[in-house]
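Chemist: what shape does this take:
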Amino acid sequence: MKPPFVVSILQKVVEQIGAVLLIDPECKFAGHITFKNGKTTVFRSTQFNINGFGAAEIAKDKGCSSFFLRQLGYRVPEGKTFFNQELCQRINTLRNIDEGFEYAKYLGFPVIVKPLNLSQGTLVTKVYNKREYYQVAKKIFQVTSGLIVERFHLGNDYRVVVLDDEVFITYQRIPLFIIGDGQATISELLQKKQLELNQSGRRLIDLEDFRIQKKLTRQKLNFETVLPKNNIVYLLDNANLSSGGEAVDLTEKIHPDFQELAINITKDMSLRLAGVDIITSDITQPMEDYTLIEVNGSPGLLNYASFGELQIQRVENLYLKVLQTMENE
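Modeler: Model prediction:
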């Protein structure tokens, strides 16, 4: 059986530095590394010991990290956290699902509603009205106890991957889309897209994702619509690669202003390895404005690496530097 992506990359990297890699045969994405100098480290999926525990935990909590980033002077979306009824009673707060709706009205629709502590774009939704807000909020509360309501910001979506004082990877994230051929239905085009992702080793699209239906309905389309040739239809609002999005590699083109911004954000959050998610008009131009969406302390790079050999090499270079840094500290 093919090993998980992170493990396959680390198998190459440890040979280069003469380290020994031991993988748990049942939990195949967890491992132990012994360096030549006798030092050891462990990892689980994309979580390495390069970041301190406290910093990594704060990065996972989107509400908490947003608070600190705002206090540190960074431009983050205006937003608040809200909780399910059980947690509201436990922590003695009135910030429940209904207060979340009142806050969404205050910000002005559309707003972004997203889980407080889930990853990979799970249930992140752009909502336009009361009905959609409650639909999304209830779905989030089925799987986690907190959500965030945020002001929506226009712009292109970028991820910048930083290790210490260096930007290793930069790419634009484009939401899941299909291109019409004048013959196939949207359902058929989506299944074709699914097959392409599967062949490249990427995570499959959830064809039952309610957000896809919602997005189609807003565009007066349905799964049986035949798209004219070359017509592009976006099926999600969030641009996560794990949701079927595409990447445009800009590692060699990111402007120094944004390199400095991403490095400073990583440092100020006491992280060493981070994926910094930014919305701006063009990350290759001097920085005039931006919105910092979030900071990820264990950025997944499988989907990025699926776009070609150059991308795989960039990921290998990053993980090589991660291990060398931990070995030599």
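Chemist: all contacts plus neighbour counts: C-alpha atoms, from now on.
Modeler: Fine.
Chemist: for the chain, longest helix please?
Modeler: helix 309-328 (DSSP state H).
Chemist: so what's the residue lying closest to Ile312 once chain neighbours are set aside up against?
Modeler: Distances taken as CA to CA, 6 or more residues apart in numbering place Ala305 nearest to Ile312, at 4.7 Å, with adjacent residues excluded. Applying CA atoms under 8 Å, 6 or more residues apart in numbering to Ala305 gives the contacts Gln311, Ile312, Val315.
Chemist: of the residues you listed, just the buried ones, PyMOL syntax please.
Modeler: In PyMOL syntax, the buried subset of the contacts of Ala305 is picked out as below (16 or more other CA atoms under 10 Å):
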select buried, resi 311+312+315
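Chemist: and which of the contacts of Ala305 is nearest to Ile17?
Modeler: Using CA to CA, Val315 is the member of the contacts of Ala305 that lies nearest Ile17, at 16.0 Å.
Chemist: how close does the closest one sit to Gln324?
Modeler: 14 Å (CA to CA, to the nearest Å).
Chemist: and for Pro4?
Modeler: Using CA to CA, Pro4 is found at 21 Å from Gln324.
Chemist: rewinding a little: so which of the contacts of Ala305 is the closest to Phe48?
Modeler: Val315 (14.3 Å).
Chemist: please list all residues in contact with that closest one.
Modeler: Listed by CA under 8 Å, 6+ apart, the contact set of Val315 reads Ile9, Ile169, Leu301, Ala305.
Chemist: another one to check against the first:
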Amino acid sequence: MLALKPLALSFSVLARNDTNQPRSDPRRRRGTGGPRYGFGLRSPVVTFRHDAPACDIEDWQELDRLIGEISNEQFEWPKFDRRRFGSQASMRILLATSAIQNAAGLPVFEPGCICRSGLDRRVQAVVPVAEGRERIALRALRWSTRLIGQYIEFVAGGHTDWRHTANMRHELVRDFQRTAPAGQNTIHFLRAAHQRRIPYSIVYESCYRYGQGSGQQWLESTFTPNTSTLGVRLARNKQRCNRVLRASGLPVPDNVVANSEVDAHRAAQRMGYPVVVKPIDLDGGVGVGAGLETEEELSAAWQEARKHSENILVEKHAAGRDYRLTVFRGRLLWAIYREPGGVHGDGVSTIGQLLERLNSSPDRGDDKRSPLKRIAFDTEARLMLSRMGLDLDSVVEIGRFVPLRKASNTSRGGMPLAVNERVHPDNAELAVRAADAIRLDLAGIDLLIPDIGVSWRESSAAICEVNAQPQMGTTSQTHLFGVILDELFTNGNGACVPVYLILDRSRELTAGAALETELSRRGYRVGFVHRRGARISGIAVSKPGRPCALACQLITDRGIDALVVSIENPEDADNGLPGPEIAGLAVYDDNHDSRPRGLDRLLEMTIPMQPHRRVIVSENAAASLAESVRRFGGEPIHVGNNPNEVVTALLTDSPADYQSQPAGAVDSSGAA
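Modeler: Just a heads-up that it's a prediction; the model follows:
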């Protein structure tokens, strides 16, 4: 048996606003400095070092299969140098650490990278974390390191119970989920932003800031900066919403407020069965009883609705299929048919077997993050079958649909089926008018109509609900999050502001000030930070402080179109930068040829953050600097000691690559 020394870890956290408290805990510290970035990752990061294993192995298949099962995210394998000690083990530590965070619903969408390893067999790597969840990442790292270490020992002939450690992931995921963003919409928006290289940071709870500076947008679930508070309040009162839609000439069913069970029966007798019972002030199908045909069913539904709300509505049942039409900024984005929870016959299997097979789908679950919900065989399902003369042991013909739910909400087990191409133009316009009538920029319109391909003016139709905060995380709609972000940011342009980092060793911060002046001359509102404080458009807005901490604060200000970060020592950037990308990096020294401490770490961290990977180097900078720049994959650009030459070189790649020119901007020649 081969005895192996356990993999030893040491950590360095770039982001400082860490917490491991649940969402409801008031002790959580939100937004205390913002996320910190580095090493080319699009997420805040934690750096760590570990001892490379004393031996290497070739058989990773069983472990790789496990890591692939942890998360549904399709991670790319981390980049690594096969010649380095421990790179295979390090790569899998990165993958497992990211996978378990992602499985818990945390916004971690990439695996990290290996920076370097030394002759002492210490490997340095970087792993992405969710903002404010650095302690979660450290726990995930410790678990991953233990897992990989035990697996290596097991394959090498040791007696370790690595599978027990692997099974601990279930408990970790449940624990981590307490700190994940609430609801389904937020995590999908964050994933879409990550794919589009749009940075994001927490404002509060599930409200996130997407973008930077003047280009930022705030979103809380599907609430946008333009979502009307009055519209949301109106949509969340079904009776008032119905009244406004009716006044606008839109088709809606009759309804009556039922303050008691007796009132409910009187309303049903007056309107005629079948009817629907629903809470006035709740969404998501909570407490809804649909297609009620008898007094007994009405009483049971009213009592169930009263468990969830004191405000109950009795509504005339509108015949037709249930469609959800999602509207954004005056146009129809997507339409789905919401098939009620049920099973499709195959001519062989019993209904019970079909239901068991349906509920075993990985897309179905009982937790809030599952895109589809399992269908329990309860009283409602038993009643639905009995009306059709069926039971769980019945075998139905191929293609026959057997509904087990009256309501079609996905929260009740419904299945969304895309029908966007079939929507009649009149029905699309109806949905747009309904959203506008309630004054909502983004809304989900629930339309009951026999056929979505036939105009509502030529058939029976009714708008049964307008959702001010539609849940779009179902299987057929996840692309909508990217579509909405694309429209908010005009296909990504304007989401970011150009950030310039200058290691300025002159006494007067000459190069940084020169860049600030030139960008201002071109029409940009410039944020400038250094140890003496921060200013916007020349006006001081802070006390002295650490430049990168001030930069994290300033980049949230809508009054800046560009940001210049001037540091005097490389250590000033040790805690990371305010965004995942920088537009330019320069090392300026006007009076001596010396190599500042920590320069290699600065270059290693910042060169991958630039699209062009260039470093502007002034003449008096250390002669060995060019070699270091190349070692970390960068291209040194040599200029003279005049700070204006540094500025010219930095602006060779126009800030327009990051953000469109602001109104009234001038070009470099001074022409308007």
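Chemist: now the TM-score, please.
Modeler: Here the TM-score for the pair of chains, by TM-score structural alignment, normalised by the length of structure 1, is 0.83; 307 aligned residues with a CA RMSD of 2.8 Å.
Chemist: thinking again about what came up before, output the contacts of Ala305 of structure 1 as JSON lines; include the columns distance to Leu22 of structure 1.
Modeler: Formatted as JSON lines, the contacts of Ala305 of structure 1 follow (distance: CA to CA, whole Å):
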{"residue": "Gln311", "distance to Leu22 of structure 1": "26"}
{"residue": "Ile312", "distance to Leu22 of structure 1": "22"}
{"residue": "Val315", "distance to Leu22 of structure 1": "20"}
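Chemist: what ranges do the strands span in the stretch 301-450 of structure 2?
Modeler: With strands called from DSSP state E, counting those that start in this stretch, the stretch 301-450 of structure 2 shows them at 312-316, 321-328, 331-339, 342-344, 364-365, 372-373, 401-403, 415-418, 442-449.
Chemist: quick one: which of these is nearest Gly249 of structure 2?
Modeler: Short answer: strand 442-449, nearest of the strands of the stretch 301-450 of structure 2 by CA to CA, at 14.9 Å.
Chemist: what's that closest one aligned against in structure 1?
Modeler: Aligning strand 442-449 of structure 2 against structure 1 (TM-score structural alignment) gives residues 273-280.
Chemist: once aligned to structure 2, how far is the matching stretch on average?
Modeler: Aligned to structure 2 and superposed, stretch 273-280 of structure 1 gives a mean residue distance of 1.1 Å (mean CA distance after the TM-score superposition for structure 1).
Chemist: from the chain's centroid, how far away is that stretch?
Modeler: Computed by CA atoms, centre = their mean, to the nearest Å, the chain-centroid distance of stretch 273-280 of structure 1 equals 9 Å.
Chemist: what do you get for stretch 384-404 of structure 2?
Modeler: In terms of CA atoms, centre = their mean, the gap separating the centre of stretch 384-404 of structure 2 from the centre of its chain is 40 Å.
Chemist: now it: buried residues?
Modeler: Neighbour-count burial for stretch 384-404 of structure 2, counted by 16+ other CA under 10 Å, picks out Met384, Leu385, Leu390, Asp391, Val395, Val396, Phe401, Val402, Pro403, Leu404.
Chemist: same check, this time on stretch 72-84 of structure 1
Modeler: Those would be Tyr74, Arg75, Val76, Pro77, Gly79, Lys80, Thr81, Phe82, Phe83, Asn84, for stretch 72-84 of structure 1 by 16+ other CA under 10 Å.
Chemist: closest one of these to Gln259 of structure 1?
Modeler: Of the buried residues of stretch 72-84 of structure 1, the one sitting nearest to Gln259 of structure 1 (CA to CA) turns out to be Tyr74, at 14.5 Å.
Chemist: look up how far Ile265 of structure 1 lies from the closest one.
Modeler: 8 Å.
Chemist: list of residues touching the match of strand 442-449 of structure 2?
Modeler: With CA under 8 Å, 6+ apart, stretch 273-280 of structure 1 has contacts from 50-51, 153-164, 262, 265-266, 289-299.
Chemist: of those residues, keep whichever come out buried.
Modeler: Burial by neighbour count, 16+ other CA under 10 Å: within the contacts of stretch 273-280 of structure 1 this picks out 50-51, 153, 156-164, 262, 265-266, 290-299.
Chemist: which residues of the stretch 201-350 of structure 2 fall in helices?
Modeler: Remark: helices assigned in the stretch 201-350 of structure 2 by DSSP state H, counting those that start in this stretch are 229-235, 238-247, 261-271, 295-306.
Chemist: how about these in TSV, adding mean neighbour count and distance to Asp281 of structure 2?
Modeler: Formatted as TSV, the helices of the stretch 201-350 of structure 2 follow (neighbours: other CA atoms under 10 Å; distance: least, CA to CA, whole Å):
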stretch	mean neighbour count	distance to Asp281 of structure 2
helix 229-235	18	9
helix 238-247	19	7
helix 261-271	17	17
helix 295-306	18	11
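Chemist: among the ones you listed, which comes closest to Asp441 of structure 2?
Modeler: helix 229-235 (9.2 Å).
Chemist: how close does that closest one sit to structure 1?
Modeler: So helix 229-235 of structure 2 averages 1.0 Å relative to structure 1 (mean CA distance after the TM-score superposition for structure 1).
Chemist: what residues in structure 1 pair up with that helix?
Modeler: Residue span in structure 1 matched to helix 229-235 of structure 2, by TM-score structural alignment: 53-59.
Chemist: now that stretch, how far from the centre of its chain.
Modeler: The answer for stretch 53-59 of structure 1 is 16 Å, by CA atoms, centre = their mean.
Chemist: same deal with stretch 22-42 of structure 1?
Modeler: For stretch 22-42 of structure 1, the distance to the chain centre is 26 Å (CA atoms, centre = their mean).
Chemist: same thing with stretch 410-430 of structure 2?
Modeler: 25 Å.
Chemist: same check, this time on stretch 237-245 of structure 2
Modeler: Relative to its chain's centre, stretch 237-245 of structure 2 lies at 32 Å (CA atoms, centre = their mean).
Chemist: try stretch 121-137 of structure 1
Modeler: For stretch 121-137 of structure 1, the distance to the chain centre is 18 Å (CA atoms, centre = their mean).
Chemist: any idea how far apart the tips of that stretch sit?
Modeler: Terminal-residue distance, stretch 121-137 of structure 1 (CA to CA): 15 Å.
Chemist: which outside residues touch it?
Modeler: Under CA under 8 Å, 6+ apart, the answer for stretch 121-137 of structure 1 is 97, 101, 109-115, 139-140, 147, 152, 211, 237-240, 242-243.
Chemist: do that again at 6 Å, thanks
Modeler: Applying CA atoms under 6 Å, 6 or more residues apart in numbering, the contact partners of stretch 121-137 of structure 1 are Phe109, Pro110, Val111, Ile112, Val113, Lys114, Asn240.
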